[in-house]
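> Just to be clear, the model below is a prediction. Sequence and coordinates:
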Amino acid sequence: MTRHQDDPLELLLNRLERPKKHGERYMAICPAHPDKSPSLSLTRGRDGRALVHCYAGCKTRDVLAAVGLELRDLFLDNLSHDQRQQYHRNTLEAERRFERLVIEAAKNKPDDLLDEDIHRLALAQERLGQLNHLLAEPSNQPEPHSPVLIEVALGDVMNATLGQVRHAIKPWIPRRHVTLFGGHGGIGKSSISLAIAAHVACGRQFAGLEVEKMPVLFVSLEDEASIVRLRLRRIIEAYQLPAVEVLDGLRLLDGTQTISALMTEGDNFNPQPVFTTAFRELETNVNDAGLIIIDNASDAFDANENSRRAVRAFVRGLAGLARQHDAAVVLLAHIDKSAARTNTNGNSYSGSTAWHNSARSRLALLDEGGRVVLRHEKANLSALAEPVQITFVDGVPMPYTPLQESELIVSDTDQAEMVRAIRAAQEAGVQVSASMSGPSTVIHALENLPEFGKQFRSKEGKKRAKAAILALIRTGRVVRVDYEDRHRNKRQRLELFELTQNCPTKAPINGVKAASDISPIPPSVTNAAQGACVSASDTTETAINATNASVRISDAVIRA
């Protein structure tokens, strides 16, 4: 520690690879990028600070972060207040000159700008406004001080009670607090959070959990509006939610058209994380929203995710928003890569532990041996909820509830009729397409059969039939089977998961060989030997695993 206080340059040199002295300066391998030859220049300033420059263009902050240091480590601990202020001002002025050059360059050739140039121009304009504001403030006057530590009266503490905690979804998402929703990229966080938003907007239960109906604000910083709109439509249709209620209670903010981070961090001395114009716009747009969902942290937080101070400030800012509006805030976050390989070990977030510590509730969407499971990993204000298995039906995430043995016979009339029609199709050698939309759907395959009742032939009847088939897929009564048609194109068809101990060999349908001619459940799903029979009594869950295994690649965008 003494060495650090006496010589910041010496501290930095000791952490770099192969530093060599050249006169008054040093050259070393830059730790912030793949560097085959030394490109990092280091020297000592007149006031004792360490001066750092990467000729490949790496930011000083990134260079220091790669060796476990921060910008403040470049300075002597006894640097005077005036010196610090002057350095701070010089840095801001240099940044302002650079952002002005970016804007001028864009003005000179407006027709030649690429998409990344337009994004950089928008960022330059935002930064220039911030820098002008900071430089306009008198440097010799202290900032207004507001109390940080507030004394609380204790005279009536013996009568103190804790008010009832309200939830958007109980106990997952408490109001007045931040809930962190982590998961690996592409596993379906965005779709599930949108399904949650739709259920809260219309007040319908989700995954058997109690829901409080309230206005919802969904902030999409990752997927553009057209994708979110399509997902929402499919969610409303699949869950049979009242569209008018959902759309009246849900608002969508699209932040994908420009740089829309809610917090950023400067490159000056000991930089403080700063909430951006986008955050102020979010504050203005909250209105009466009781649930605010932000997708996701990697786009909303443009700072060092490993910095405890920056992460804490960001989450506290969101918590302040929640308290101010009596709202629940859900922040989506990508899972840590190493945690993803080890099934998270309770660490379903990337970066500083402050992400976990600052959130009052934490959800995680995990892939557990081929099953997608939603787990409630942290709850400061309630008991933890039971994990919920998720299956995807045409890209739409659906909570799965295993059937009890006594419930395996379908009692619902519509579902029973669909079982009868699909069985008749199989016996007649008719391919039952697994598609729910397009020119060749399951309804097209069944409607020519006499077993397809008259009540399902109208427009509303076909909707009932489709809903019944979706329910059968969700419960594992009907499964998708991959096969190749006569042109060797890969297709999917629907088949009944017959509830029998016997496993007779099935004849190919119309001479087309299925992926498995023994059982509609692939042996790989049940860990059975190839060619072995699989019965329903082994486990109800095998059906849902088969359903999950057969989700089409084309649904990847919808379930991302």
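Ah, there it is. Numbering: from 1, shown residues only.
> only C-alpha atoms for contact and neighbour calcs from this point on.
OK.
> Quickly find the element holding the spatially most central residue of the chain.
Centroid check for the chain by CA atoms, centre = their mean gives Leu332 as the closest residue, at 4.1 Å. Per DSSP states H and E: Leu332 is located in strand 328-334.
> follow-up on the earlier one: measure the residue nearest to the centre of the chain to Leu13 for me?
Using CA to CA, to the nearest Å, one gets 39 Å for the distance from Leu332 to Leu13.
> next SSE after the strand holding Leu332?
helix 337-341.
> any residues touching that following helix, and which ones?
Helix 337-341 has contacts (CA atoms under 8 Å, 6 or more residues apart in numbering) with His184, Thr344, Asn345, Asn347, Ser348, Ser350.
> rewinding a little: distance from the strand holding Leu332 to the middle of the chain?
7 Å (CA atoms, centre = their mean, to the nearest Å).
> Show me what that strand is packed against.
With contacts defined as 3 or more CA pairs under 8 Å, 6 or more residues apart in numbering; DSSP states H and E, strand 328-334 has these neighbours: strand 173-174, strand 178-183, strand 291-295, helix 297-300, helix 308-325.
> Please compare the first structure with the one that follows:
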Amino acid sequence: MISDPAAFLEFDANHFMAIWGVGGMSDEEKDALPAAVRTQAITRYRKLMGADNSSHRAERGQAKLDAATRETAITEWPPGLDLEVLAELEPELPHFIIGDWFPVGYATLFAGHGGVGKSAIALHLAVCIAAGVPFFGLEVSRRRVLFLSCEDRRPVLHWRLSRICSHLGADLASLRGWLEILDLVGADAMLWDRDPRTGYTITSGYARLQERMGEYQTEVLMVDGVSDTFAGNENARGEVKRFVNGLVALIPPDAGAVLVVGHVSKPGSTAGANGEGYSGSTSWHNSCRARWYLYPETIQGEDGERAERTGDLILELQKSNLGRTDQSIRFAWDQDAHLFLGREIVGATASDRAHRDRIERKGILAALQACAESAPPIIVPAAMQGPRTAHHVLSLRPEFPDSLRAGKPAVRRFRRQIEALRQLHAIEDAEYRRTNGHRGERLAITTDGVRHIATF
């Protein structure tokens, strides 16, 4: 601490920046200054930084990083693997914060259209990891979490945290030391920004993040979101890869993980279950070992009518290099909790998939039987493509399973279930005559099929 609090205001620019900028006075020392001095210092600092010039900010922030910071693990290469040592060790299975969904040592992309609910679900996940409690039925390994909130301010975060903790039965105060949340709305949160004059991409924000993670002993870094922290070209593979690698370099490789929250492209936002689940270069897909996609569930209308939303959200695990991907969580709004809550996990285990198959086949048979018993009977065409298919007709029945109602994956699985029911002799193709006199094929439930409804 300098003897005269106001003296450093008269120093030349370089000397002043060395005291007030990154690596100089601590936040506590700045807070201890007289209010008038602190205000003048902030004003001068902003002027020197060039508040409207991002390249100035990047350059000044870079200048404050020492050589050790610049030459971090982002650019250093490790030594080669010692194969003799590995030959003596028992290989370990991949580790996860959440089995299949959230691998240790890597980045995971959580993508969806703006406003769909990613931030709220990501914060719910952060609380579950910090508290070590299951995330909607998925077991969680407890870790210290740093959550960067670049879209939601303190009041919204406080409201959501209170609702999440109330639902989980957790004490918010008890999470201190396990969950750190930074409200960065309105702050310069850019972690990657190429300076055209110096070529440097490490920003002062990245340096601050590195310091905070060391201070908090962070193991899991959650960044909400990409557009607020990445100033590069999302279509440039190299820039995307370096950004993701820069975040991964900050976590403990044997215990940590990164979750990056991002938006999907405009076409992808309207594609629902058929969307790619990310925007920009394929490097967003390739740089992350796992990828989640959140989208509103829809029901396809008849005869090309516009799809209608059901009000539920579907979170799909679209990529998992180290685990299975045929998994998804259905979220529904709970008015009492004021939260989207996961109410169904599909295909978590082989046993779950077998149970799902039984439920879906039973539902198909029940819907088919209801059509046959209607007065007059409802013809269920055997066609799987065209303006009026078996799926079109059966999906309108209340007996039909919800898991098969909407989306291409559901329709594909419906077709597989139909074929499985044929193999079980539970249904058969029968001929009928249309009103125009032409012959057609319809699906008919057999006597075995009726028995299967009771036994499935």
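Received, thanks. Note that the coordinates shown come from a computational prediction; the quantities given were computed from them, not determined experimentally.
> Now do the strand holding Leu332 of structure 1 and strand 291-295, the angle between them.
With axes from the mean of the first three to the mean of the last three CA atoms, to 10 degrees as the basis, strand 328-334 of structure 1 and strand 291-295 are set at 20 degrees to each other.
> What span of structure 2 is strand 328-334 of structure 1 aligned with?
The alignment of strand 328-334 of structure 1 onto structure 2 (TM-score structural alignment) spans residues 257-263.
> What's the average distance for the matching stretch when superposed on structure 1?
Mean deviation of stretch 257-263 of structure 2 relative to structure 1 after superposition (mean CA distance after the TM-score superposition for structure 1): 0.6 Å.
> Show me what that stretch is in contact with.
Applying CA under 8 Å, 6+ apart, the contact partners of stretch 257-263 of structure 2 are 97, 102-114, 118-119, 122, 219-227, 247-248, 251, 278-279.
> Please say which position in structure 2 Glu377 of structure 1 maps to.
Under TM-score structural alignment, Glu377 of structure 1 pairs with Gln318 in structure 2.
> so that match makes contact with Leu294?
No: contact between Gln318 of structure 2 and Leu294 fails when scored by CA atoms under 8 Å: they sit 10.0 Å apart.
> for the stretch 351-500 of structure 1, what spans make up the strands?
Taking DSSP state E, counting those that start in this stretch as the criterion, the stretch 351-500 of structure 1 contains strands spanning 361-368, 371-379, 388-393, 396-400, 478-484, 490-496.
> Need the ones you listed in a markdown table (columns: distance to Ala445 of structure 1).
Shown next, in a markdown table, are the strands of the stretch 351-500 of structure 1 (distance: least, CA to CA, whole Å):
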| stretch | distance to Ala445 of structure 1 |
| --- | --- |
| strand 361-368 | 34 |
| strand 371-379 | 30 |
| strand 388-393 | 19 |
| strand 396-400 | 22 |
| strand 478-484 | 15 |
| strand 490-496 | 10 |
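> Can you check which of those strands gets nearest to Asn527 of structure 1?
Asn527 of structure 1 lies closest, by CA to CA, to one member of the strands of the stretch 351-500 of structure 1: strand 371-379, at 14.1 Å.
> Between strand 178-183 and the closest one, find me the angle.
Using the same axes, to 10 degrees, strand 371-379 of structure 1 lies at 150 degrees relative to strand 178-183.
> Just the residues contacting strand 371-379 of structure 1, thanks.
171-172, 187, 346, 360-367, 384-391, 545, 548.
> how about it: buried residues?
Neighbour-count burial for strand 371-379 of structure 1, counted by 16 or more other CA atoms under 10 Å, picks out Arg371, Val372, Val373, Leu374, Arg375, His376, Glu377, Lys378, Ala379.
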